[in-house]
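Visitor: Got a predicted structure plus its sequence, pasted below:
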Amino acid sequence: MGGGELTDAAWERIAPLLPGVDGRGRPWRDHRQVINGVLWRLRMGAPRRDLPERYGPPWQTVYERFARWEADGTWARLLEQVRVRDGSVGAVEWTVSVDSTVSRGSPPRRRCPQKGAAAGDELEDPARASAGQAFGRSRGGLMTKVHLTCDGRGLPLAVVVTPGNVNDSTVLDAVMDEVTAPRAGAGRPRRRPDAVIADKAYSSRAIRQTLRRRGVRAVIPERADQKANRLRRGKAGGRPPAFDRDLYKARYVVERCFGRLKQLRAIATRFDKLAARYKAGIHLAALILWLREPAQDPLPDTT
């Protein structure tokens, strides 16, 4: 992610998409200054009160703008609108990769008792997970898991946040439902990738059937225990699932995407109490990745 602020080119792209002034109340603080302040906090992982003076004062303005735009969906909408450009020119590579990574809560978050969770409760129930703000207790303490889908270039398409002890395979449907690439003109956004590349954590008959029902090619290696069980059953075990070893090598892009996102300390370690605020920070980080992607030329007209 680097250590810079919004470039002039990036600012020119998102400035028209930001909320405008309606003429009522006090004027807005400069949007670019505020967004750079949010990026500084994500990059440094420092307390908001330590925000440098060039982004304030007061520091509350930066936080309140960030919280307001999280509540009304502005950060997610910005990410969606920026993807319109690449989707309209066919630049999105629809061989997508799926994986997850764990972010450990900061020491104050690890010590906080989780509302609605009894002793020993692992927050597997969705209602309790929501009450616990996507913190799940494991051997390393309270963790948050980020499930990510990225396109063939390593740019995020969908983000889902769950407690850290939630199994990856149980969240795949929710992650796939979030995959979308809006179109610049008329028509519904594209939601179905050509293929999904995932590791052995997603190897199950149910997942393969789900992807087949969606018309999506599954590129998932078979686990050793599943292979041994299939061979033990002989003909009753059926044929081995199709697996493209060469295409599977492209899975590195999702690991690279996690590495780029976790250059921001507030993404690598969760300092936010609310899961929605943490996810909004990931949306902003993903937005920067899309803005830094070189512009693509429109597809030639072949009609």
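Guide: The structure has been received and is ready for your questions. Computed from a prediction, not measured in an experiment: that's the story for all the values here.

Visitor: CA atoms for contacts and neighbours, from now on please.
Guide: Noted.

Visitor: Contacts only, for residue 99.
Guide: Neighbour list for residue 99: 147, 148, 149, 168, 198, 199, 254, 255 [criterion: CA atoms under 8 Å, 6 or more residues apart in numbering].

Visitor: what about 6 Å?
Guide: 147, 148 (CA atoms under 6 Å, 6 or more residues apart in numbering).

Visitor: That one: what secondary structure?
Guide: In the three-state summary, residue 99 is assigned as strand, counting by DSSP: H, G, I helix; E, B strand; the rest coil.

Visitor: That one and residue 8, how far apart?
Guide: Counting by CA to CA, to the nearest Å, the gap between residue 99 and residue 8 amounts to 33 Å.

Visitor: Residue 32 now?
Guide: From residue 32 over to residue 8 (counting by CA to CA), the distance is 10 Å.

Visitor: what about those two, which has more around it?
Guide: Between residue 32 and residue 8, residue 32 has the larger neighbour count (other CA atoms under 10 Å), namely 17 against 8.

Visitor: Whichever helix or strand that one is part of: how far from the chain's middle?
Guide: Secondary structure assigned from DSSP states H and E places residue 32 in helix 31-44. Relative to its chain's centre, helix 31-44 lies at 19 Å (CA atoms, centre = their mean, to the nearest Å).

Visitor: And for stretch 145-157?
Guide: The chain centroid and the centroid of stretch 145-157 are separated by 6 Å under CA atoms, centre = their mean.

Visitor: Use this one as the comparison:
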Amino acid sequence: MDPHPSRGARQTRRAGPDRLVEDRGGCRRDQGEKRGSITGPSPVDRGKNGSKIHVLVDRAGLPLVVGVSAANVNDHFALPVLVRAIPRVRTPRRARRFRPDKLHADKAYDVRETRKWLINRGIMVRISRKNIDTSTKLGRHRWVVERTLSWLTNHHRRIGTRWEHHGRNYLGFLTLAAALTCFKKLTT
């Protein structure tokens, strides 16, 4: 075998975070992000890596903003990001609105800092309080969000089970599914 490779051969690409790299005993997966980006151990699924979908909807259940986080991230961290991402909406009588008047949420969002942040932005808070409110009190408002999540995950196969390795691709498909859901509901 010739110790010098031919001049026409191309150099192979170096190993990246999602590539196999050489090890003493053979090849191993690089210590990058296992199972893709924006994943974390799920507290309800035996610690398997997974993602969590966050959706901010209007009163009719149309998705306004969607987001993805790791499965082990608390929900209240995603709420300020979603509220800031609400698009400006032109109303017939007033200037453009960019924040809701009232926000309903379940007990996962019951954190003092989150409540303060929403009140400082002028948003009326309707968050169910831990160890005080029953689960039926906000149930008539919460089913709208659950229905929207069902529209997204059941009608779009790529959203229900995450197949994408990169989190930005999954978020792109989720945003596309939300846009298609809005299109279907607004045209009928």
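Guide: Happy to help now that I have it. Keep in mind that this is a model prediction, so the values were computed, not measured.

Visitor: Next, the TM-score between them, please.
Guide: TM-score for the superposed chains, counting by TM-score structural alignment, normalised by the length of the second structure: 0.71, backed by 153 aligned residues with a CA RMSD of 2.9 Å.

Visitor: Quickly find the element holding the corresponding residue of the second structure for residue 276 of the first structure.
Guide: Counting by TM-score structural alignment, residue 276 of the first structure lines up with residue 168 in the second structure. For residue 168 of the second structure, the element it lies in under DSSP H and E is helix 167-187.

Visitor: how big's the offset between that helix and the first structure?
Guide: Helix 167-187 of the second structure: mean distance to aligned residues in the first structure after superposition is 1.3 Å, counting by mean CA distance after the TM-score superposition for the first structure.

Visitor: Buried by neighbour count: which residues of that helix qualify?
Guide: Neighbour counts over helix 167-187 of the second structure (16 or more other CA atoms under 10 Å) mark 167, 170, 171, 173, 174, 175, 177, 178, 181 as buried.

Visitor: for stretch 198-216 of the first structure, same thing?
Guide: Within stretch 198-216 of the first structure, the residues that qualify as buried are 198, 199, 202, 203, 207, 208, 211, 216, counting by 16+ other CA under 10 Å.

Visitor: Mind telling me what the fifth one corresponds to in the second structure?
Guide: Mapped onto the second structure by TM-score structural alignment, residue 207 of the first structure lines up with residue 114.

Visitor: Assumed that match was part of a helix.
Guide: Yes - following the definition three-state DSSP, residue 114 of the second structure is counted among the residues of a helix.

Visitor: what's the neighbour count on the closest residue to it other than its chain neighbours?
Guide: Once flanking residues are discounted, residue 114 of the second structure sits nearest to residue 76: 6.9 Å by CA to CA, 6 or more residues apart in numbering. Around residue 76 of the second structure there are 17 other residues, counting by other CA under 10 Å.

Visitor: Can you classify residue 76 of the second structure as helix, strand or coil?
Guide: helix.

Visitor: surely it meets residue 109?
Guide: Yes - in terms of CA atoms under 6 Å, residue 76 of the second structure counts as a neighbour of residue 109; the distance is 4.7 Å.

Visitor: Where do the helices of the second structure begin and end?
Guide: For the second structure, the helices defined by DSSP state H occupy 79-84, 112-120, 139-155, 157-160, 167-187.

Visitor: would you turn those helices into a markdown table with distance to residue 101 of the second structure?
Guide: As requested, those are arranged in a markdown table below (distance: least, CA to CA, whole Å):
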| stretch | distance to residue 101 of the second structure |
| --- | --- |
| helix 79-84 | 12 |
| helix 112-120 | 10 |
| helix 139-155 | 15 |
| helix 157-160 | 30 |
| helix 167-187 | 21 |
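
Visitor: Mind checking the ones you listed for the one nearest to residue 69 of the second structure?
Guide: Between residue 69 of the second structure and these, the shortest gap by CA to CA is with helix 167-187, which sits at 8.9 Å.

Visitor: quick check: angle from the closest one to helix 139-155?
Guide: Relative orientation of helix 167-187 of the second structure and helix 139-155, computed by axes from the mean of the first three to the mean of the last three CA atoms, to 10 degrees: 110 degrees.

Visitor: So which residues make contact with helix 167-187 of the second structure?
Guide: The set of residues external to helix 167-187 of the second structure that reach it, using CA under 6 Å, 6+ apart, is 37, 38, 62, 63, 164.

Visitor: just checking, what residue in the first structure corresponds to the first one?
Guide: In the first structure, the residue paired with residue 37 of the second structure is residue 133, using TM-score structural alignment.

Visitor: Which residue lies nearest the spatial centre of the second structure?
Guide: Against the mean C-alpha coordinate of the second structure, by CA atoms, centre = their mean, the closest residue is residue 68 at 1.5 Å.

Visitor: Spatially, what comes nearest to that one if we skip its sequence neighbours?
Guide: In space, residue 68 of the second structure comes closest to residue 53 once its chain neighbours are excluded; the distance is 4.8 Å by CA to CA, 6+ apart.

Visitor: List the contacts of residue 252 of the first structure.
Guide: If you count contacts by CA under 6 Å, 6+ apart, residue 252 of the first structure has none.

Visitor: Show me what it lines up with in the second structure.
Guide: Alignment note: residue 252 of the first structure maps to residue 143 in the second structure; criterion TM-score structural alignment.

Visitor: One more: residue 171 of the first structure?
Guide: Looking across to the second structure (by TM-score structural alignment), residue 171 of the first structure lines up with residue 78.

Visitor: ok, that match to residue 34 of the second structure distance?
Guide: Separation of residue 78 of the second structure from residue 34 of the second structure (CA to CA): 22 Å.

Visitor: now do residue 92 of the second structure
Guide: Distance check for residue 92 of the second structure against residue 34 of the second structure: by CA to CA, it reads 49 Å.
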